[in-house]
Structure formats: structure tokens, C-alpha cells
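Colleague: Dropping a prediction and its sequence here:
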Amino acid sequence: MELSVNGTSYSLDVEEDMPLLWALRDELGITGPKYGCGIAQCGACTVHIDGQAVRSCQMPVGDIGNAEITTIEGLGTPEAMHAVQQAWVDHQVAQCGYCQSGQIMQAAAFLETHPEPSDEDIDRAMSSNLCRCGTYPRIRAAVKTAAAKLQGA
């Protein structure tokens, strides 16, 4: 089976029903997506598949086909962070950090389709990503900052 992850093609010998999360972490060593709940409820495992935010713990690799997978490792680099990543740093969002790659991936996909979100839009879009540290006000502020930066403000 072939997977395209962060612009690189990989050939994997795995069962088609293996969750993408485990293919990424255990087979490819891509550890940005985290195991949180295993039932697609917490968002720690969020990745992009063709730009859409997807819970990788419940996505069988056999269902991906030729789609492009992007993980937090492929969103930006330390030298050229994605606007959402930079906003997370600027607003000091992370505390324990465990959920943050999923939060960032959810926010980046959301801003692609909602470039000028209201607070309510942000809260609704981010509500399915859980943060045990409760950094939700900083998450909202970071999403607003990233939206403005992506709009050129």
C-alpha cells in the first residue's frame, strides 16, 4: 500500500483496516499525531487528508487511496512556521502540549474555509478538540491572530 505523507511517498505492508494513526506512528515514525481516546472524540490525532481535518485514530489506511496526508510535521518548519503554529507560540497556548498538534491541525483546516471567523465560529470549529489544561481562551485568540495574518493583516 502506498501513502503520501507530507509530500513523501511511502510503501507500507500493513492491513487495510489499520488506523492511519498507527501507520504514521508505528510504521513511519511520524509522532506528531497523538493517541488520545481512540474513538475520534478528543482530536489529539487530527491530521489533514487532502486539506480536510480527519481523526487518524479511526481512519483505516485502506480508505485513503491517493489522497495527500499532512501531519503537524508537514504543516510548517521551525524556520517557516505556518501562521497557526506561529500564533500558538505568540499566545503561549500550550501547557502540557499533548493536544496541541491536533488543535493546530484542526485550526489550520478550519481557517482554509473560514478566513474571517467570529468567536462563535472558532468555538464551534474547535469544540471537538479537547484540551485538559483548559487553554481554550488562548486557543481562540491564537486562531483569531492566525486568521488575521493569513488575510494579510
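Modeller: That came through fine. Residues are numbered from 1 along each chain as shown.
Colleague: going forward, measure contacts and count neighbours with C-alpha atoms only.
Modeller: Will do.
Colleague: Secondary structure element holding the spatially closest residue to residue 41 that is not a sequence neighbour?
Modeller: On the basis of Cα to Cα, 6 or more residues apart in numbering, the spatially nearest residue to residue 41 that is not a chain neighbour turns out to be residue 128, at 6.7 Å. Mapping residue 128 onto the secondary structure by DSSP states H and E places it in no helix or strand at all.
Colleague: Residue 128: what's it in contact with?
Modeller: Contact partners of residue 128, counting by Cα atoms under 8 Å, 6 or more residues apart in numbering, are 41-43.
Colleague: again with residue 96
Modeller: Taking Cα under 8 Å, 6+ apart as the contact definition, residue 96 lies against residue 133.
Colleague: Put this next to the previous one:
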Amino acid sequence: MTRITINDTEHEIEADEGMPLLWAIRDILGMTGTKYGCGIGMCGACTVLVDGVPTRSCSLPVEAVEGQSITTIEAIEEDAVGRRVVEAWVTNQVPQCGYCQSGQVMAATALLKDNAAPSDADIADAMSNLCRCGTYNAIAAAVRDAAQS
């Protein structure tokens, strides 16, 4: 048994050794907002916050997060910064296909919690998730708006 805390709720799960956190979140706990993209931690669609740090959940074994606090997109609006990010995403009409957006929102929230007034360079460095639709300008605008609100 592995004990993990997701969105302030402790879960005791039975998972195969080495199972990626993403599959525990999606398949065992039924929270499907975190997406599978590439499976090797490159694209960022699977980004969650582990103790506030944006982390690729597709390549992180579930046993590695015991004792840490995980936040998924399902709970991001419970955080004031996360709520501002989501509002800015809607205002700026960021999503096109929307597939990468949960990971993008998680990365933006982590950035703004760490740096309330990021420069354009800070935004470019922190927002390393891939967007196949190319909404990078809208993403940057939404991060700037969320920082100002």
C-alpha cells in the first residue's frame, strides 16, 4: 500500500512498484484532469504540483511522492493564485484544443506563487510545457494578466 496526499485528501492505494503518479491519479483515483501526453516527461500535459513545484507526473513513480502534497487541476481554483490563473485563461481565451491546458495552468500557478511579478523572460523560462496549437502568446498574456490581478 502507498499513501499519497492529493488535493489535501490522503489516499491509500495499491499500485504496482514504479507505477507513474499519472496513472495512480487517473486510473486508480479517477481524476482525469491531468492528461497523458508523451509519457517521458517532455511535453508537460501531465504537470501537477508536488509540494508546490511543477512536476511531470508521467515519469514520477507514485512511491516517490509519499509524504508530499500533490495538487492537481481539479483543486487548483481552491488556491487564490490558481483561481486568478484560471480566470485569466478564460478572459484571454487561451485554449484551442485544450489538451495541454491543465498542465499549463499548473505551471503558471507555480510560477506566480514563486514570482508574483514575472518578466517576459521569467514567463518564457517557466512555461516550458508544449502546446501543439501554438497558443504561447495567449498563454504569456494570461500569465501577465494573472500577475497583475
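Modeller: Okay, I see it. In this text the structure is predicted, and so the values were computed from the model without any measurement.
Colleague: Got a TM-score for the pair?
Modeller: Overall, the chain-to-chain superposition scores 0.94 on the TM-score scale (TM-score structural alignment, normalised by the length of the second structure); 146 aligned residues with a Cα RMSD of 1.3 Å.
Colleague: quick revisit: got a markdown table for the contacts of residue 128 of the first structure, with distance to residue 6 of the first structure and neighbour count too?
Modeller: Listed next are these as a markdown table, based on distance: Cα to Cα, whole Å; neighbours: other Cα atoms under 10 Å:
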| residue | distance to residue 6 of the first structure | neighbour count |
| --- | --- | --- |
| 41 | 24 | 15 |
| 42 | 23 | 21 |
| 43 | 19 | 32 |
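Colleague: possible to save these as CSV with distance to residue 68 of the first structure and secondary structure?
Modeller: Converted to CSV, those look like this (distance: Cα to Cα, whole Å; DSSP: H, G, I helix; E, B strand; the rest coil):
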residue, distance to residue 68 of the first structure, secondary structure
41, 23, coil
42, 23, coil
43, 19, coil
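Colleague: quick one: the residue lying closest to residue 18 of the second structure once chain neighbours are set aside and residue 122 of the second structure, what's the gap?
Modeller: Counting by Cα to Cα, 6+ apart, residue 61 is the residue found nearest to residue 18 of the second structure once chain neighbours are left out, at 4.8 Å. Remark: distance between residue 61 of the second structure and residue 122 of the second structure (Cα to Cα, to the nearest Å) = 29 Å.
Colleague: These two - which one has more neighbours?
Modeller: Shown here are residue 61 of the second structure and residue 122; by other Cα atoms under 10 Å, residue 61 has more neighbours (19 against 12).
Colleague: if you go through the first structure in chain order, where are the strands?
Modeller: Remark: strands assigned in the first structure by DSSP state E are 2-5, 8-11, 46-49, 52-55, 68-70.
Colleague: Just put those in CSV and tack on mean neighbour count and distance to residue 36 of the first structure.
Modeller: Formatted as CSV, the entries for the strands of the first structure read as follows, by neighbours: other Cα atoms under 10 Å; distance: least, Cα to Cα, whole Å:
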stretch, mean neighbour count, distance to residue 36 of the first structure
strand 2-5, 18, 21
strand 8-11, 11, 25
strand 46-49, 27, 10
strand 52-55, 21, 10
strand 68-70, 21, 19
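Colleague: what about those strands, which gets the closest to residue 106 of the first structure?
Modeller: Proximity of the strands of the first structure to residue 106 of the first structure was assessed by Cα to Cα; the nearest stretch is strand 52-55, lying at 5.6 Å.
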